[in-house]
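>>> following is a predicted model, sequence given first.
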Amino acid sequence: MLIALTGLVLLALIAATSYVVWTVRRSFPQVDGTLSVPGLTTRVEVVRDKWGVPQIYADNALDLFRAQGYVHAQDRFWEMDVRRHVTAGRLSEMFGPSTLKVDKLIRTMGWRKIAEQELERIDPETRRYLQAYAEGVNAYLDEREGAELGLEYTLLAMENGDYRPEPWTPADSLSWLKAMAWDLRANVTQEIDRALLTEKLSVDQIEQLYPPYPYGRHQPILSRGDVRGKRFDPEAPAPLRLPVGVRKQLAELSRELAKIPPLLGPNGTGIGSNSWVVSGALTTTGKPLLANDPHLAPKLPSIWYQMGLHCRKITGQCPFDVAGFTFSGVPGVIIGHNDKIAWGFTNLGADVSDLFLEKVRGDTYEYKGRQVSLEINQEIIKVAGQDDVLLTVRATKHGPLISDVSEEFRKAGAGAPLPESMREPRREYAVALSWTALKPSRTADAIFKLNTARNWTEFRAAAKLFAVPAQNMIYADTQGNIGYQMPGYLPLRNSGDGRWPVPGWVDSYEWKAAPVPFDQLPYALNPKEGYLVTANNAVIPPGYPYLITEDWDYGYRSQRITELLHQRLKENGNKVDAQALRDIQLDNRNPNAELLTPYLLRLRVDPFTREAQELLRHWDYTQPPESAAAAYFNAVWRQTLLLTFGDQMPKEVQPDGGDRWFEVVRGIIDEPDNPWWDDVRTPRRETRDDILRKAMRKARYELTRKLTKDPENWHWGRLHKMWLLNDTLGNSDDWLVKKLLNRGPYEVGGGESLVNATGWDAAKGYTTDWVPSMRMVVDLGNLDASTWINLTGASGHAYHGNYVDQAELWTRGEQLPWPFSEQAVRQAAENTLVLEPGPPLEGAVPG
């Protein structure tokens, strides 16, 4: 009897397992053989390597983008579907009331409406490409439903069985560009933070926490250049040059600036990235090398999708021969190279948004002494399993009132300081958002013109259309040229520096009708240094006539990259190769540790703490995952910040430990009695050494609890872990769902504001919050010798072989060969899928 029962249980387990495996595999795409695709007019080939990376070959551009849409949907449709619901403020249709707050914010900003307006403004050719792409996605959707599209749809059906994906539209693709602009929105977070800090700090104290960019120690991207005759002259001497080694003068300048109250107030840290390009005069191949690694939050799947798009014959009607990193849901290649040029991006961090404080009364707001009617619209948000929600969206001439739907912005409105003449006791202000991404632009046109650019002139013409998000763009070509271009919609303000919210009831802070002209934006072609480095550092020395931002990254990464380039050049006969650039991308040296460690080693501490202190004695300041010293130093750094600054700051705005804090601590480290060192929660007045000693002791006990008692067995990677989480269902409370969709943890090295930028927030812990989302090195001497790596893998399907097959390689710092020529692609091929023309589509774009 027992044997029979055991057999039944075993059969049940086998059946259940088989069902799960069958369900999971139903969504795996066909990658070999032949498929008929409605809408195609010619035969298309999709050639995949062992990593599942597709290279598409077509006879005309429209079929090329139809195939791209089809292939994106094969591997990543769940991701695409979620993204378009995010950008349209419709997540609650899928996930119910838990996402209602996000939907309200997005609807209030109106991303989808802006995308629909852009669709009417872009080039007709771009519209055709977007339409063809949508046709390819929909051809795939017409074949499948439910679990056939992805495991996530099976899981979603358990909660929302009524959900069915809609057909894809061109506006769905354009909307995603708004989401990227929001992620890279520059200093709006800092603007908010400054206003929130007024709850506990004076304006003078707040200014001390935002020191000026250290031009004397960290060089900007361009060392020269100025606007001459209404055009930017890259050879003009900089209007103001600060000599190297002026730290004391800069510190004094910071203190003087802190005495000047800003006109208003809030802000935050933008997402970083590294990119640099080296002239052929300094490389072993005699041709340029270009490196890029954008820093974004770790997600599963990765935000990037590697792909090649190739016209079998390059003509005016089919001009594409391009490969690189794409966004699933958006046609074209975002970062990469074609057969003539290569390009990369880093976030510029430009101040392209302002918060306007508004005096709202009823359905009106005050402007220039009179009451003006608010613009009011009603939005209906559908919520799975519940009644629809009616949202009232209000806007002033400056933009939507985001304080209506965001507690953070509401607090910013209450806390922002105003000039004395404008203060009204106990007044709370509504907050409107002015942001360049809320104005229709032609960024979509820029993508396709960038993909087909053949030289520097055509590259700049494409960059001119790249409005949002404002970025740094680096360039190299097979002719040996290298360059830099700052593109983007850069607002011109009547007054103010964009650092604090401004009063909206006067016209003093208005944006002018037109932005900074493109011809007056900084650029450089073939600089005499022979290289260009961008890592969110300042673009140009002080004196440039327009405000780019006052909230740069502080240049620790860019300066380290520059130093490493010089070092490699000196060691190798003034030449570098592609491996040198890959090595630099993995640099783990912590410049903050170089500053602080000598002070920590001077302190006398108790014997238990001394065991940990000794780890720092002969440390080289690098942070590989196995480093015990790195684990202890970062724990000490975290405790130092919380003890020194956290005691005086509101809970919403605690020190995150980034390079701004490197600079803040640098400014007070030689002042042992500076008031910041005092812990205001204790009756005695602490000094620098008191705080550092306490931080060392607390860090010793913290790591003993988290890791082990023996400091020699501490590992930075065990503390600093990276999780790859499915963006939506991966946050479920159901452990089985998490197990099915998420991966990790991975022990990683690097750290906050290092070249190998695996960022973490000191206020929250050590978990990795953002990473190099991909890495690439392009060799313009031999494009087939280029290399790349994605954070996860090509597939968005859990348990597919390409779901996370690049993650371990990424963690180890490896890169994969990047075949580009058809010969190299065919040699690396593992699978070939032929897409044959199917029945014509009604209303399809002709071509």
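Good, I have the coordinates. Being a predicted model, the structure only gives us computed values, none of them experimental.
>>> C-alpha only now, for contacts and for neighbours.
Noted.
>>> which residue comes closest to the residue nearest the centre of the chain once chain neighbours are left out?
With distances taken as CA atoms, centre = their mean, the residue of the chain nearest its centroid is residue 296 (3.9 Å). Using CA to CA, 6 or more residues apart in numbering and skipping residues adjacent in sequence, the residue nearest residue 296 is residue 770, 5.1 Å away.
>>> also residue 718?
residue 747 (5.7 Å).
>>> check residue 291 too.
That would be residue 777: by CA to CA, 6+ apart, it lies 4.4 Å from residue 291.
>>> state the distance from residue 645 to residue 676.
7 Å (CA to CA, to the nearest Å).
>>> before we move on, back to that, the residue nearest to residue 296: how many residues sit nearby?
Using other CA atoms under 10 Å, residue 770 has 22 neighbouring residues.
>>> next: residue 705.
10.
>>> same check on residue 644?
Going by other CA under 10 Å, the residues that sit close to residue 644 add up to 24.
>>> my guess is it contacts residue 675, does it?
No: assessed by CA atoms under 8 Å, residue 644 is found out of contact with residue 675, at 9.3 Å.
>>> below is an additional structure, to be compared with the one above:
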Amino acid sequence: MPAIKTGPSGKKKGRRARLLVIAVVLLLVAGFGYGTYWSVSTVRASFPETTGSLKLKGLSGPVEVKRDGHGIPQIYADFDEDLFRAQGFVQAQDRFWEMDVRRHMTAGRLSEMFGEEQVESDAFLRTLGWHRVAKQEYDTKLSARTKKYLRAYSEGVNAYLKDHEGSALSVEYAALGLSNDYTPEKWTPVDSVAWLKAMAWDLRGNMQEEIDRSLMSSRLTPQQIEDLYPDYPYDRNRPIVGAGSVSGATKTFDPKGTATRSQSGADADADTAAGVAAQGTRTQLSSLSKTLEDIPALLGPNGNGIGSNSWVVSGKHTATGKPLLANDPHLAPQMPSLWYQMGLHCRSVSESCRFDVAGYTFSGMPGVVIGHNQDIAWGFTNLGADVSDLYLEKVTSDTYLSDDKQVPFTTRKETIKVADGSPREITVRSTGNGPIVSDRNGELSKVGRQAPVGDAAPDRGSGYAVSLRWTGLAPSKSMDAVLGLNAASDWTSFRKAARDLAVPSQNLVYADTQGNIGYQAPGLIPVRGKGDGRHPADGRYPAPGWDSRYKWTGYVPQSALPWEFNPSRGYIVTANQAVIDQSTYPYLLTEDWGYGARSQRITDLIQSKIKDGGKISTDDMQTMQLDNSSEIAELLTPYLLKIDVKDPYVREAQKLLEGWDYTQDADSAAAAYFNAVWRNTLKLAFGNKLPKELRVEGQCLRVRPADDSGPLEDLDGNARTVRECGERAPDEAQPDGGDRWYEVIRSILRDEDNDWWKTSGTVRNPGDRSRDELLAHAMSDARWELTAKLGKDADTWSWGRLHQLTLKNQTLGTDGPGMVQHLLNRGPWNLGGGEAAVNASGWNAAGGYDVIWVPSMRMIVNLGDLDKSRWINLTGASGHAYNDHYSDQTDKWAKGELLPWAFSGRKVEDATSDTLALTP
């Protein structure tokens, strides 16, 4: 569920009053103060019925819902529509509050639930039009069979809603009902389809990198910007597909073909590319970056750092003689987890009942997203294709420039209903490139004041407007793909289903019970024009929207996307690294891959295990998922140990690194110190040199470019103090510490006098003049930082005390009063792992050490015996805060444990604790 964020300060009073009312109710419901008997009965009223018998309108036959000791349901039916009708009913039992908040977010209707503080977010989401596109998909793109399943799912949800309201639906509704008159409306098929738009948005690729590179041009030279975005290290970190070519005649990829030089995606001319992007855009792009940050992130922090691991090993290398497949998507930690474990079983698989599948679902959407059926297993990681472009637009109040013509905007009106408030009407303007996203931010009223260059634009001062082109705004058949994967029985039917997965573009790994393994890259990926001959159209910088040479000319043919089937090496690894060597592939997929630290570590672990004929077991796969090794620690630590540290206090900390094996266990003092040194190294070498213009300070802006001490203004232009503005969020362009920064450091590490090692100083402190001086400075700063955080005795430090995970309920758990957060949230847990480790408990070096993305689930599928597969969820099956299954898997997840994953009818029956009969 999204975090419900607070709007400008003028709106806070109404929100605080509403939160106070909700908080009082929740405190009573939890049994605090008086009314304990009423409280317990109110809480339990929303718990699902898991035994006995219930009538479910619309069923064609009887359905059984069998839940194991962790509340995970397995549904059995004779007709596929009954399966999905029951799935909707059961997910509403456990997770309807989550589902309801999510559909309001995807439709830009959060204000109907939470009031005027959500108007700005709603306006931006209405501008994107996720729900409108989802409706177009449902009306014009999806197959009749998929629409039948979506309707059945909706009927199941609505059957539950018919008999449940207020506290019987969820305790949050009891509280919300006292702050406004909100009542949930019926679920629709479009509500389910729209969820795929939210998923695609958070996995949209390099939009933030486009903005960051453009903003950097205010402080850095073109070459310095290129230094911070190194080329992918193909010679060291293996891409997913090592070879192959595309036929020029048939546009078909051949994994065994001989590659030729890329025909597109030429190297960028950094100087001219930065110049185009910089003209009159810095204020707009800073403001857009802040807007993107404020849009609720369902999957991760604004799409940055989101990764995943998946790999599959052929039976010739496994102890079972059949493939093993592992997957652990790295997403934002949420309470409850984004995932919902479930099985959907036809008692007899036939044309009228096609499914025998289990795995991880999204509450609010039919089918299984990641998992296995009786024949095949599949996993996802984010491919990271560049599927979005920002365009600068020369506009008047009514038109935009397209080549040499002024073209009228396409416009539409949107009315935003507001709980306890007056409706707001907005006008959405769109160009041929997409909606004008810069219209949706009050900060852009200052554009004319600061934009130095550009043709006159009456409603933009002297600056440009910014539009967005994104594949997610094109209607597609992605919902067909999800259900097609569920029913696939072999490699051919798997690939056929994958072709419909337009957004988000994902790496799909495959295995089947016959012993085959494979990989397919699907997705709607744009082909760009050639640019104007000086500035390449490569998606790395915002492009001139008035020049048709920068427009998209089509999409990469699905037949041309890379794939592999039973490669001779006997395994396939995907962890957000490059899909294929971009210099030998004829289509530009992206210039912003992950840099392959995790993928290469997994590859090395597999190779070390299978050398000399060794075999990999399910236990080995589980151990690999928990690997904490730090590549940057192995690279940098020898340099840190060579520094002659004079200060005995800092030397005490330096000694922690002696003999360290570079693993980041939760109890490791060395890992704590190294990561603090790493964070301070990045800050000194890069952070203080990157743009600080328009720094966001809570609800205010820094208005003096590149001056961190400049004045602050609120959104209405009034002068403010830091205290009035609240805490400052980390600047997006600041070093986050991920594996891109590993490559940046690697490229300069042997150059002791590289300019990046030099820092500015004062008369009393001349600054650092070399690598070793800066590293010594970082070691000292880290020593004092950890002394303040963890105490004077370095031997008592531990990485887990710094690196903590707190699971937050994504509504009141983030913005509610402290006591309510205590009731709804769980944690903290001290975690091992780290950024770009296989056990990717991610943290952002620009903001601190807290865990901000995690392996949101882990699974290992044993294709030799599906009943010997294993899985775990981050939280639990239930979304009800006081239910036994709210967080009953988290302790095991934190320890790296997995649960048995029963699949066959006999094993499911053995594991069943509760059975609910649903009857027509």
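Good, I have the coordinates. This one's a predicted model, so the numbers in the text were calculated from it and none came from an experiment.
>>> TM between them?
Overlay of the two chains. TM-score (TM-score structural alignment, normalised by the length of the first structure): 0.92; 807 aligned residues with a CA RMSD of 2.3 Å.
>>> for the counterpart of the residue nearest to residue 718 of the first structure in the second structure, which residues are in contact?
The alignment partner of residue 747 of the first structure in the second structure, by TM-score structural alignment, is residue 830. The contact partners of residue 830 of the second structure, by CA atoms under 8 Å, 6 or more residues apart in numbering, come to 666, 799, 800, 801, 802, 803, 804, 805.
>>> recalculate using a threshold of 6 Å.
800, 801, 804 (CA atoms under 6 Å, 6 or more residues apart in numbering).
>>> what segments of the stretch 251-400 of the first structure are strands?
273-278, 289-296, 304-311, 321-327, 335-338, 341-347, 353-358, 360-361, 364-367, 370-373, 375-381, 389-396, 399-400 (DSSP state E, counting those that start in this stretch).
>>> how about these, which one is nearest residue 470 of the first structure?
strand 341-347 (7.0 Å; CA to CA).
>>> how much does the closest one stray from the second structure?
Following superposition, strand 341-347 of the first structure is found to deviate from the second structure by 0.3 Å on average (mean CA distance after the TM-score superposition for the first structure).
>>> residue 738 of the first structure touches residue 730, doesn't it?
Yes: between residue 738 of the first structure and residue 730 a contact is recorded at 5.1 Å, counting by CA atoms under 6 Å.
>>> quick one, which of those two is more surrounded?
residue 730 (22 against 16).
>>> the more buried one contacts residue 740, doesn't it?
No: in terms of CA under 6 Å, residue 730 of the first structure does not count as a neighbour of residue 740; the distance is 8.6 Å.
>>> before we move on, the earlier item: map the residue nearest to the centre of the first structure across to the second structure for me.
So, by TM-score structural alignment, residue 296 of the first structure is matched to residue 331.
>>> which residues does the residue nearest to the centre of the first structure contact?
For residue 296 of the first structure, the contact set (CA under 6 Å, 6+ apart) comprises 770, 771, 773.
>>> the last one: neighbouring residues, count only.
The local packing of residue 773 of the first structure (other CA under 10 Å) involves 22 other residues.
>>> what about the helices in the stretch 751-900 of the second structure?
Ranges of helices in the stretch 751-900 of the second structure, per DSSP state H, counting those that start in this stretch, are 771-790, 799-802, 812-815, 818-824, 890-895.
>>> what sits up against the first one?
Meaning helix 771-790 of the second structure. By CA under 6 Å, 6+ apart, the list of residues contacting helix 771-790 of the second structure reads 650, 676, 677, 680, 681, 752, 757, 768, 797.
>>> kindly report the same for stretch 195-212 of the second structure.
Here stretch 195-212 of the second structure has contacts from 130, 299, 303, 384, 385, 386, 503, 504, 540, 541, 733, using CA under 6 Å, 6+ apart.
>>> tell me, it lands on which residues of the first structure?
Stretch 195-212 of the second structure covers residues 176-193 of the first structure once aligned (TM-score structural alignment).
>>> quick check: the nearest residue to residue 652 of the second structure once chain neighbours are set aside vs residue 678 of the second structure, distance?
Spatial nearest neighbour of residue 652 of the second structure, excluding adjacent residues (CA to CA, 6+ apart): residue 794 at 7.2 Å. Distance of residue 794 of the second structure to residue 678 of the second structure, given as CA to CA: 17 Å.
>>> then residue 70 of the second structure?
40 Å.
>>> what's the closest non-adjacent residue to residue 496 of the first structure?
In space, and not counting its chain neighbours, residue 496 of the first structure is closest to residue 509: 6.2 Å by CA to CA, 6+ apart.
>>> mind telling me what that neighbour corresponds to in the second structure?
Checking TM-score structural alignment: residue 509 of the first structure goes with residue 550.
>>> same deal with residue 586 of the first structure?
Checking TM-score structural alignment: residue 586 of the first structure goes with residue 626.
>>> next one: its match from residue 275 of the second structure, what distance?
In terms of CA to CA, residue 626 of the second structure sits 45 Å off from residue 275 of the second structure.
>>> do the same with residue 768 of the second structure
Relative to residue 275 of the second structure, residue 768 of the second structure is positioned 31 Å away (CA to CA).
>>> so these two - more neighbours on which side?
The neighbour count for residue 768 of the second structure versus residue 275, taken as other CA under 10 Å, is higher for residue 768 (19 against 15).
>>> okay but that one is in contact with residue 757, surely?
No: between residue 768 of the second structure and residue 757 there is no contact under CA under 6 Å: 7.0 Å.
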